[in-house]
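K.L.:
Sequence first, predicted model second:
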Amino acid sequence: MKSDRSLGNRISIVVPVFNAQDYILDTIRMVQRQTYENFELILVDDASSDRSTEIINAVLGEGDNRIKLIRTTVNKGAASARNAGISAATGRYLAFLDADDVWMEDKLEKELAFLRDKDAAFVFTAYEFGDENAKPTGRVVHVPESLSFREALSRTVIFTTTVMIDMDKLSKDTIYMPLIESEDTATWWSILKRGTVAYGLDEVLAIYRRPHKSLSSNKFAAIRRIWGLYRKIAGLSVISSLFYFMGWAVRATLRRL
């Protein structure tokens, strides 16, 4: 168990919360069970209309001062909620977690050790798809040892819930997410475009919960988003965008088989 409470070793975990009453208590308990204990859990309630805030306040009443709640009065989306959490973060390290995703109990401990071993600014891990109940499906997304900007353009392999950042190496200004669709991918590309290399720990430390949705509408939306990122965030020409899009499409298809 890791219990050092110094700010220099603290991990700030940012969780956007919007109408997550079905998941949020389990998410909080999951973080509390982490083998690495020096964290602050920043829950940003983005104007939920369900019982999310009530559930969080009940947990706050238990006295775990590592848990913090930020409430907004207007729903502005995940990017804005994450940015509020980043602004409030006091630790050296930053991790992201979506309210319906799952971490293994040693996720923070293993990933922090990996980040320090690589002397990295930005790391991410492998993950496994889960069903609507977060039950693992056996479909694992493996990650490369490292990822540069150009390599990232054809493979959206960085899953936000697996990311950890050293804020001594990357300032908050470089981490804030733009208020656009696929804001997380846009952020990773912007960071990598500055010359940072992301390092991948190819061990499943998270489960990506995927409720049943319309696959066709998801695909069309993903195509539109990725094209917009190529043109507006990466600044690529139409020809270059087509080149990287083909690589992205092949990898995205294989990942879902």
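P.N.:
Sure, I can see it.

K.L.:
CA atoms for contacts and neighbours, from now on please.
P.N.:
OK.

K.L.:
pretty sure Met167 is touching Leu115, no?
P.N.:
No - contact between Met167 and Leu115 fails when scored by CA atoms under 8 Å: they sit 11.9 Å apart.

K.L.:
Need the residues touching each of the two.
P.N.:
Shared contacts of Met167 and Leu115 (CA atoms under 8 Å, 6 or more residues apart in numbering): Ala121.

K.L.:
More neighbours: which of these two?
P.N.:
Comparing Met167 with Leu115 by other CA atoms under 10 Å, the one with more neighbours is Leu115, at 22 against 18.

K.L.:
how about that one, what does it touch?
P.N.:
Contacts of Leu115 by CA under 8 Å, 6+ apart are 121-123, 164.

K.L.:
would you turn those into a markdown table with neighbour count, secondary structure and distance to Val143?
P.N.:
Compiled in a markdown table, the contacts of Leu115 are given as follows (neighbours: other CA atoms under 10 Å; DSSP: H, G, I helix; E, B strand; the rest coil; distance: CA to CA, whole Å):
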| residue | neighbour count | secondary structure | distance to Val143 |
| --- | --- | --- | --- |
| Ala121 | 20 | coil | 17 |
| Phe122 | 24 | strand | 14 |
| Val123 | 27 | strand | 11 |
| Met164 | 25 | strand | 14 |
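
K.L.:
ok, structure two:
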Amino acid sequence: MPTPLLSVCLITYNHEKYIRQAIEGVLMQKVNFDWELIIADDFSTDGTRAILQEYQQQHPNHIRLILQEKNVGAAQNWFDLMKTPTSKYIAYFEGDDHWIDDCKLQKQVDFLEQNPTFTLCHSDVQVVDIAGKSIENHPLKYWNAKHPILDYRFAIFTPIAFSCTSVFSNVVSFDKLSKNVKAGDWMLWILLTLKGNAQYFDQKFSAYRIGSGVSDSSVWHKDFHYRVLFLLQQMSIKNSFSKNKWLLKGSVYFMLFQWSKITRIRKFIYLADQIKYIG
């Protein structure tokens, strides 16, 4: 079987209520290129795995499964999934989200093929609750609408994209990423925008579900120090930043200031000490 142009990477754990909708959103895509769907299940204890196996049997030429033999945790499951594709492009999302535009992949792949200086494209989202009911727009919508083209200078301040809307070039070595960083999509956006620009589509390609698991805000705040350390370590080895240390330092101090509002001052001092990574 030839290497597909794009791999859809879907991560899941106990998403029995939503996983069919997630998979159907992929299967409905209208594309003119070869693709595959790789699904990593972290040893679900509900009916998720049975549903995955059902779809894999129905679509053996398109669906591959990574079935963990025990619960390895979200971070390890994510790394096992993301280092699997050998395709030129990757689309990534989680099992409680789904796609609502049947031309999503075609639009995004067409853009990346025509614009080789871009490594990531993403879009607006339809935010829904656990019942699938639409709710208010996410604040990122207004930021991205004003800044449709972003680079690393924006990515170090904000995660910039919803993972369920993303398609990106397969240019990141996932084996080298720190597994201490829980919010893997944030560090992924940083590394992608170090290699090219990010393009925002002011269209709703996907539905992003809130309330079905660990809240995003708790994850972002809890592991902020890991993300800052990751940023410092990654940027310190990039020669391209030798002339922009003032930008990097300012960005890090900004993040430390934000984080200090929700944590203990001793951790702030500890993190500030890590500035030595960038001189």
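P.N.:
Okay, I see it. These numbers were taken from a predicted model, which means no experiment stands behind them.

K.L.:
List the TM-score for the superposed pair.
P.N.:
TM-score of the superposed chains, computed with TM-score structural alignment, normalised by the length of the first structure, equals 0.78; 239 aligned residues with a CA RMSD of 3.2 Å.

K.L.:
one step back: mapped onto the second structure, which of the contacts of Leu115 of the first structure are still contacts?
P.N.:
For the contacts of Leu115 of the first structure, the contacts that are reproduced in the second structure, applying both residues aligned by TM-score structural alignment, their matches' CA atoms under 8 Å, are 121-123.

K.L.:
What's the end-to-end length of stretch 111-129 of the second structure?
P.N.:
End-to-end distance for stretch 111-129 of the second structure: 30 Å, by CA to CA, to the nearest Å.

K.L.:
quick check: longest helix of the second structure.
P.N.:
Ranked by number of residues, the top helix in the second structure under DSSP state H is helix 245-260.

K.L.:
what's the following helix or strand after that one?
P.N.:
Counting by DSSP states H and E, the next helix or strand C-terminal to helix 245-260 of the second structure is helix 265-273.

K.L.:
Report the aligned residue range of the first structure for that following helix.
P.N.:
The aligned range for helix 265-273 of the second structure in the first structure is empty, by TM-score structural alignment.

K.L.:
Could you do stretch 71-85 of the second structure as well?
P.N.:
Alignment note (TM-score structural alignment): stretch 71-85 of the second structure is matched to residues 75-89 of the first structure.

K.L.:
hmm, who's touching that stretch?
P.N.:
By CA under 8 Å, 6+ apart, stretch 75-89 of the first structure touches 12, 14-17, 40, 42-48, 70, 94, 172, 176-180, 183-184.

K.L.:
Just those: which are in helices?
P.N.:
Per DSSP H, the contacts of stretch 75-89 of the first structure map to helices at 172, 183-184.

K.L.:
and of those, the nearest to Val157 of the first structure?
P.N.:
For those, the closest approach to Val157 of the first structure (CA to CA) belongs to Asp184, at 11.5 Å.

K.L.:
OK, contacts around that closest one?
P.N.:
Asp184 of the first structure touches 79, 160, 177, counting by CA under 8 Å, 6+ apart.

K.L.:
Which of those residues are retained in the second structure?
P.N.:
Retained in the second structure by both residues aligned by TM-score structural alignment, their matches' CA under 8 Å are the following of those: Thr160.

K.L.:
Buried only: go through the contacts of Asp184 of the first structure for me.
P.N.:
Listed as buried from these are 79, 160, 177; burial here means 16 or more other CA atoms under 10 Å.

K.L.:
Going by residue numbers, what spans are strands in the stretch 51-200 of the first structure?
P.N.:
Shown for the stretch 51-200 of the first structure, the strands assigned by DSSP state E, counting those that start in this stretch span residues 67-71, 93-96, 102-103, 122-130, 136-141, 146-147, 164-166, 198-209.
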